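Chemist: Only the shape, not the letters, is given here:
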């Protein structure tokens, strides 16, 4: 449990491969929602919890869906400062102190062959990168860094939050 200025907030990391929409449904089945990250302490605690979860389920590297979406006013990486690109969606998390993006992220990739023919479009959702056994996660980014991703990608974990 985290003690935020706006009140207590419980967070739990779940294992369950799925898209961002499936992760949200998983949280809703727990009477929760995909969690935002209020500050660096929460970000590191979620990373530590996710490391335990991933190691209980085969180890390796993974991603944790979080509760944030790209702002419509930030359609490309150059249109907004990285920390101002996303909004928290859990209705409780505020500010930008919880964001820590990997270098060159969020990059808002729209793959050329996807732009017109693939409904995935832009990377509008947010994940936290996890390594089961080191401080280096995928792409050489640090364990616990954040990355923008296509909401339709399938990842191994998601973090839910709710008031106690």
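Modeler: That came through, no problem. Quantities reported herein were computed from a predicted structural model and do not represent experimental measurements. Numbers count the residues shown, from 1 in each chain.

Chemist: only C-alpha atoms for contact and neighbour calcs from this point on.
Modeler: Fine.

Chemist: Find the centremost residue of the chain, please.
Modeler: residue 127 (2.5 Å; C-alpha atoms, centre = their mean).

Chemist: sec struct for that one, please.
Modeler: strand (DSSP: H, G, I helix; E, B strand; the rest coil).

Chemist: helices or strands next to the longest helix seen in the chain in the packing?
Modeler: Longest helix of the chain, by residue count under DSSP state H: helix 40-55. In terms of contacts (3 or more C-alpha pairs under 8 Å, 6 or more residues apart in numbering; DSSP states H and E), helix 40-55 is packed against strand 7-18, strand 61-70, strand 125-131, strand 155-162.

Chemist: returning to what we had before: against residue 48, how distant is the closest residue in space to the residue nearest to the centre of the chain that isn't next to it in sequence?
Modeler: Excluding the flanking residues, the one nearest residue 127 by C-alpha to C-alpha, 6 or more residues apart in numbering is residue 65, at 4.6 Å. Distance of residue 65 to residue 48, computed by C-alpha to C-alpha, to the nearest Å: 15 Å.

Chemist: Next up, a structure to set beside the first:
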């Protein structure tokens, strides 16, 4: 009986030793796996990450971006460096077409004044205090409308005093320009002092479509959908 008890004890000792070795191997394997996994994660963290592409339509560099009910609308203020008035509305439209755009209208007051402020910076930067900016709009028989096929409503219309006028301009319908005028405007040799009375910066003016145009410095605003 004593021998059986000793054999049983020996069996338990051997079994316990084997289980201890198995547990040790498992721990070593698990530790190795953990270290390998940690090393792999560190390698991934050091890899340069590609910049995420912005979600939704965006405008090209240099274009103003606006949110409209029908999506993102981009506007570029063009400066043909014309200071003598020889730049018609059609010339401006051709310039926009070459950019895959069209002469734009203003959906709201924010668009109108944002363009006016940026255009004024360009005007004063050229040493001038007044300019005319061609828009995609026409006016005839007391009715005015945007012509870019995207701008809607009348919120973007804000006329100068006495505008839209009833002058019989050469083209029918007449075109519309935006007056870009500095608070420090002083009439020069080819300017009219009355502009300061009738127009604030950003006001609209019913005007002829051709050239030679007043004010002599000419600008334009192109528009296109964001991509």
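Modeler: Here it is on my side, so go on. Given the structure is predicted, the values throughout are model-derived calculations rather than measurements.

Chemist: ok, back up a step: can you pick out the residue with more neighbours from residue 65 and residue 48 of structure 1?
Modeler: residue 65 (32 against 17; other C-alpha atoms under 10 Å).

Chemist: what residue of structure 2 matches up with the more buried one?
Modeler: The equivalent of residue 65 of structure 1 in structure 2 is residue 134 (alignment by TM-score structural alignment).

Chemist: And residue 29 of structure 1, by the same measure?
Modeler: Match for residue 29 of structure 1 (TM-score structural alignment): residue 98.

Chemist: And for residue 12 of structure 1?
Modeler: That one, residue 12 of structure 1, aligns with residue 76 by TM-score structural alignment.

Chemist: neighbours of its match, just the number please.
Modeler: 23.

Chemist: pretty sure it contacts residue 219?
Modeler: No: under the criterion of C-alpha atoms under 8 Å, residue 76 of structure 2 makes no contact with residue 219, lying 10.5 Å away.

Chemist: about what we covered before: wait, the residue nearest to residue 127 of structure 1 touches residue 130, no?
Modeler: No: contact criterion C-alpha under 8 Å: residue 65 of structure 1 and residue 130 do not qualify, at 10.9 Å.

Chemist: Nearest residue to the alignment partner in structure 1 of residue 118 of structure 2 in space, please, no chain neighbours.
Modeler: For residue 118 of structure 2, the aligned residue in structure 1 is residue 49 (criterion: TM-score structural alignment). Nearest residue to residue 49 of structure 1 in three dimensions, chain neighbours excluded: residue 13, at 6.5 Å (C-alpha to C-alpha, 6+ apart).

Chemist: Roughly how far does residue 96 of structure 1 sit from residue 7 of structure 1?
Modeler: The spacing between residue 96 of structure 1 and residue 7 of structure 1, counted by C-alpha to C-alpha, is 18 Å.

Chemist: err, residue 16 of structure 1, not the other one
Modeler: Residue 16 of structure 1 is 28 Å from residue 7 of structure 1, by C-alpha to C-alpha.

Chemist: who's more crowded, these two?
Modeler: The neighbour count for residue 16 of structure 1 versus residue 7, taken as other C-alpha under 10 Å, is higher for residue 16 (15 against 10).

Chemist: residues of the longest helix of structure 1 that come out buried?
Modeler: Buried residues in helix 40-55 of structure 1, counted by 16 or more other C-alpha atoms under 10 Å: 42-44, 46-54.

Chemist: Over to stretch 30-37 of structure 1?
Modeler: 32-37.

Chemist: picking up where we left off before, contacting residues around the residue nearest to residue 49 of structure 1?
Modeler: By C-alpha atoms under 8 Å, 6 or more residues apart in numbering, the contact list for residue 13 of structure 1 reads 46, 49-50, 53, 64, 157-160.

Chemist: how far away is it from residue 152 of structure 1?
Modeler: Taken as C-alpha to C-alpha, the span from residue 13 of structure 1 to residue 152 of structure 1 is 19 Å.

Chemist: go on, residue 132 of structure 1?
Modeler: 23 Å.

Chemist: and if you look at residue 98 of structure 1?
Modeler: Distance from residue 98 of structure 1 to residue 152 of structure 1, by C-alpha to C-alpha: 23 Å.

Chemist: Could you identify the longest helix within structure 2?
Modeler: helix 2-46.

Chemist: Beyond that helix, next helix or strand please.
Modeler: strand 64-68 (DSSP states H and E).
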